[in-house]
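> Here is my input, please return the structure:
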Amino acid sequence: MTSITVGLIPAPGMSRTLIEKIIDDLPEFAGEFVDKSCTFKFEVEVSPLASSSEYINETIHRIVKIKENNGWDYVIGVTDLPSLSDNRVVVSEFDSQKSASLLSIPALGFFFVKRKLRKMVTHHLEYLYKYNEDSTSFSSSELSSPTVMNISRETPPEDNESTNRYIIKSYIIGWLKIILGMTYINEPWSIVTNFKTLVSLAFATGTYIAIFSTPWELSLDYQPWRLIALMLFSITGMVFWLIYAHNLWQGSSTKTAAHYRLLYNLTTFMTLLFVTVANYGILFILLTISVTMFVPPEIFNEWTQANENFTAMNYINLIWFTTSLGMLAGALGSTAESEDKIRNVTYSYRQSYRYNKLQEEDNDSS
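Next comes the predicted model:
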């Protein structure tokens, strides 16, 4: 039985984590969908790939070099950086003649990423293997369908190392997928605990506000739309404050194209929005306990002349109101506890770091 070695080159971070989660399943999938008469062995080497379309030639050249150094039969790069072609989202790049391909994880979206990645890696291997078996009669239309729906196949310009490319047809769906996918790769849940000081100050402020009668009366007078507007204002205000306080918004630069800056900034906003909403929920729960303890129903109803039949709803309005005020008044005075950790959620920061790392590696090797 023929033995084939496939190299996987994930970028550091989430790409590496996802590959480690699926690598044990890949030999079985490859045997089922690629060639049952072969045994497939997968090896992993992590590399800080810079793989947007701005650096695609360098990236393809780099993964081919790693493939040759390791003696692999095929190589598949797996990156967490986005790639665009004429503002359309690129899912995959193939250099069929060199048995190399590149997969952009952000194009897989936010949900079921591990399952999609497993199928896409298998599909890439099938593509490269069948091209290598018979390049003259090879047709990509005969391959199993990729996971990402509504994709089109196109041939890149002649000066590109890639010989074939998968692109999501719809601009809207493609951009929605890639922004959500980039937000997922940022792992916003991992930095929620990085704002303990922020939540503490907001909780203290909300608790302090809740012991006065004026907020009680305001919470009863406010219509639901006003409470919703105040909540949205406090959340978006917090997001923009964090962006400003940590200088996370990428301005004009000669190093990064405008459409990539837009992607990076939208992803930063979405990531911090996720974190802020999570902290808002935590603060709501904490203030629920606080208000229940410090605001007795009898005094609340007496001071506000509220209808006793609606005590629970009145309490919810008060907690909702104080949560929004606490988020605004208390948390705006603080920042994240770890500057490096919060800056690492920005793609521009990570890409710049990795590109410099690659430059150092190239200088060392030469």
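
> When you work out contacts or count neighbours from here on, use the C-alpha atoms and nothing else.
Noted.

> and Ile9, which of the three is it?
strand (DSSP: H, G, I helix; E, B strand; the rest coil).

> can I assume Glu45 is in contact with Ile9?
Yes. Applying C-alpha atoms under 8 Å, one finds Glu45 in contact with Ile9, separated by 5.1 Å.

> Can you pick out the residue with more neighbours from these two?
Between Glu45 and Ile9, counted using other C-alpha atoms under 10 Å, Ile9 has the larger neighbour count: 25 against 15.

> ok, now which ones touch that one?
Ile9 makes contact with Val44, Glu45, Val46, Ser47, Ile63, Val75, Ile76, Gly77, Val78 under the criterion C-alpha atoms under 8 Å, 6 or more residues apart in numbering.

> In terms of secondary structure, what does the longest helix belonging to the chain contact?
Taking DSSP state H as the criterion, the chain has its longest helix at helix 258-294. Helix 258-294 is packed against helix 171-185, helix 196-210, helix 224-245, helix 311-329, helix 347-365, with contacts defined by 3 or more C-alpha pairs under 8 Å, 6 or more residues apart in numbering; DSSP states H and E.

> Just the angle for that helix relative to helix 347-365, thanks.
Helix 258-294 and helix 347-365 are oriented at 130 degrees to each other (axes from the mean of the first three to the mean of the last three C-alpha atoms, to 10 degrees).

> Provide the contact partners of the next helix or strand after helix 258-294 at residue level.
Using DSSP states H and E, the helix or strand that follows helix 258-294 towards the C-terminus is helix 297-304. The contact list for helix 297-304 (C-alpha under 8 Å, 6+ apart) reads Ser213, Trp216, Glu217, Ala306, Asn307, Glu308, Thr311.

> The second one: what's its closest spatial neighbour, skipping adjacent residues?
Which is Trp216. Closest residue to Trp216 apart from its sequence neighbours, by C-alpha to C-alpha, 6 or more residues apart in numbering: Leu318 at 6.1 Å.

> ditto for the fifth one
Sequence neighbours aside, Asn301 is the residue nearest to Asn307 in space, at 7.0 Å (criterion: C-alpha to C-alpha, 6+ apart).

> how close does the one you found get to Met313?
12 Å (C-alpha to C-alpha, to the nearest Å).

> Neighbour count for those two, which is higher?
Asn301 (16 against 11).

> mind checking how far the more buried one is from Met293?
15 Å.

> Mind checking the helices and strands packed on helix 258-294 for the one nearest to Asp25?
helix 171-185 (21.5 Å; C-alpha to C-alpha).

> and for comparison, fold this next one:
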Amino acid sequence: MTHSERHRPEIVVGLVATPPDQPARVAGWLTAELVSGLTERVSADVRWTVRQGWGEVAPRRDGGAEALLDDLARRRTDDRWDVAICLTDLPLHVGRAPLVAQTSGRRQVGMISLPALGLRQMRSVRTAVPDLVNQLLADASDHRVPPADRAPAETTRHLPAVRRVIDGADAGERRYLASGLIGRARLLTGMVRANRPGRALLGLSKLLVGAFGTAAFALTTDTIWQMGDALGGLRLAVIMVLGLSALVAWLIVAHDLWEKPSRETPAELARLFNLGTILTLSLATAVSYMVLFVGTVLVGALLIDTSVFEQILQRQVNASDYLRLAWITSSLATVGGAIGSGLENEETVRAAAYGYHPQPGGWRDEKGRERSSGAS
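Modelled structure (predicted):
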């Protein structure tokens, strides 16, 4: 540290991720560059220090953003941070409008709901966090930072999801809201992004292997060849949709992924969790189906000789016939895979439930304190 740096006032910013899942990944990426962002966007006349920490594995749901800000304010006081920002994957609302961010000048804390940012979460938080820190310091009239030139509307330009800013009764209490229809669509895509469908896809690996075995066996049955030839495209599409729907429903029921409203989980939040779970599993199973379909096409082309195929169908065949055969075979094998999905690892499949966050073993925040909490 140079002589000039030692004489600059220090401002400590706490960055807390709760739960320590996707928010922790975003916080880890952001921490490495946040100091330079604060220096550039807020003030170069202070020495910025960023402390990264993990919040609770099961954050309080019934209190919404206010409960998160209260917990964060206690953490800020205990750790002697000047301001603190919480990144969370809880989908929050004010009325029917998705809540993107909220700041509390009284408590010197702020929060960002990552799902409300949609798919491009990292790009948005990179600019939003310095703006929220700047706003909190301005609300506190911190003498170490020159008076902020930015109005609250400046943050809305750096957060494309924000459409309205609501000032609370207390000074410095601001809520940044998304528009209704577009905001809800962005929220749902952000929930799927935060739920990491790739993890759900890897969790279905045994199911995919079982479906491949079922498909390979079905390809040796000439009855399936005749069914594929007899069914039209619409009926094949219906069979495919029914097979995928059955698989998603079976996964939810067999592994108890359905979130039920309770005293801790409001009905609206439970509905959002369930919708996020359904969308995540639907995306994962659709990708699995495409992998199964491509594999079935290749196996069918290698296994079934054209002359034998023509003899069964009693006509000439072409590539479209192999595709139709792979289509019905994959759909039927998906149903078979659904039955075998009960053999999947319980923890891996439950990770696809939006409201469930597995607790890392022996997890620590930056200060090295061991923390523990039950999974939600």
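
> Any idea what the TM-score is?
The TM-score (TM-score structural alignment, normalised by the length of structure 1) is 0.86; 350 aligned residues with a C-alpha RMSD of 2.8 Å.

> Now whatever residue of structure 2 lines up with Val277 of structure 1: closest residue in space that isn't a chain neighbour?
Residue pairing (TM-score structural alignment): Val277 of structure 1 is matched to Ala286 of structure 2. In this structure, Ala286 of structure 2 finds its nearest non-sequential neighbour in Leu244, 7.3 Å apart by C-alpha to C-alpha, 6+ apart.

> List the contacts of the equivalent of that neighbour over in structure 1.
Under the alignment (TM-score structural alignment), Leu244 of structure 2 maps onto Ile235 of structure 1. Residues in contact with Ile235 of structure 1 (C-alpha under 8 Å, 6+ apart) are Leu273, Thr276, Val277, Tyr280, Ser324, Met327.

> Including neighbour count and distance to Arg343 of structure 1, could those go into CSV?
As requested, those are exported to CSV (neighbours: other C-alpha atoms under 10 Å; distance: C-alpha to C-alpha, whole Å):
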residue, neighbour count, distance to Arg343 of structure 1
Leu273, 18, 15
Thr276, 24, 15
Val277, 18, 19
Tyr280, 22, 21
Ser324, 25, 25
Met327, 29, 21
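
> which two in those are spaced the farthest apart?
Taking C-alpha to C-alpha, no two of these sit farther apart than Leu273 and Ser324, at 14.7 Å.

> Tell me the spacing between the aligned residue in structure 1 for Asp139 of structure 2 and Thr288 of structure 1.
Aligning on TM-score structural alignment places Asp139 of structure 2 opposite Tyr131 in structure 1. Using C-alpha to C-alpha, Tyr131 of structure 1 is found at 62 Å from Thr288 of structure 1.

> ok, now Arg226 of structure 1?
Applying C-alpha to C-alpha, the value for Arg226 of structure 1 to Thr288 of structure 1 is 20 Å.

> Surely Ser152 of structure 1 is in a helix?
No. Under three-state DSSP, Ser152 of structure 1 falls outside any helix and is assigned strand.

> Could you find the closest non-adjacent residue to the residue mapped onto it from structure 2?
Under the alignment by TM-score structural alignment, Ser152 of structure 1 pairs with Arg164 in structure 2. For Arg164 of structure 2, ignoring the flanking residues on the chain, the nearest one in space by C-alpha to C-alpha, 6+ apart is Leu177 at 5.1 Å.

> The one you found is in what secondary structure piece?
Leu177 of structure 2 belongs to strand 173-178, assigned by DSSP H and E.

> Output the residue interval of structure 1 matched by that strand.
Taking TM-score structural alignment as the measure, structure 1 aligns residues 163-168 with strand 173-178 of structure 2.

> Give me the distance from the matching stretch to the chain's centre.
22 Å (C-alpha atoms, centre = their mean, to the nearest Å).

> before we move on, what about stretch 266-285 of structure 1?
14 Å.

> now do stretch 226-236 of structure 2
Its chain's C-alpha centre and that of stretch 226-236 of structure 2 lie 37 Å apart, by C-alpha atoms, centre = their mean.

> which outside residues touch it?
Contacts with stretch 226-236 of structure 2, where a contact means C-alpha under 8 Å, 6+ apart, come from Ile312, Leu313, Asp321, Arg324, Leu325, Trp327, Ile328.

> Just the buried residues from those residues, in ChimeraX please.
To isolate the buried subset of the contacts of stretch 226-236 of structure 2 in ChimeraX, counting by 16 or more other C-alpha atoms under 10 Å, use the following:
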select :313,321,324,325,327,328
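
> Out of the contacts of stretch 226-236 of structure 2, flag the one nearest to Leu188 of structure 2.
Closest to Leu188 of structure 2 out of the contacts of stretch 226-236 of structure 2 is Trp327 (29.6 Å), distances taken as C-alpha to C-alpha.

> What is the aligned counterpart of that closest one in structure 1?
Counting by TM-score structural alignment, Trp327 of structure 2 lines up with Trp320 in structure 1.

> before we move on, the earlier item: from the contacts of stretch 226-236 of structure 2, which two are the most distant?
Maximum distance among the contacts of stretch 226-236 of structure 2 (C-alpha to C-alpha): 18.0 Å, for Ile312 and Trp327.

> Surely Cys93 of structure 1 is in a helix?
For residue 93 of structure 1 the amino acid is Glu, not Cys. No. With three-state DSSP as the criterion, Glu93 of structure 1 is strand rather than part of a helix.

> Could you find the closest non-adjacent residue to the counterpart of it in structure 2?
Taking TM-score structural alignment, Glu93 of structure 1 has Gln102 as its aligned residue in structure 2. In space, and not counting its chain neighbours, Gln102 of structure 2 is closest to Arg175: 4.5 Å by C-alpha to C-alpha, 6+ apart.

> That neighbour against Leu99, yeah?
Yes. Assessed by C-alpha under 8 Å, Arg175 of structure 2 is found in contact with Leu99 at 7.0 Å.

> more neighbours, the two?
The neighbour comparison of Arg175 of structure 2 against Leu99 (other C-alpha under 10 Å) goes to Leu99, with 29 against 22.
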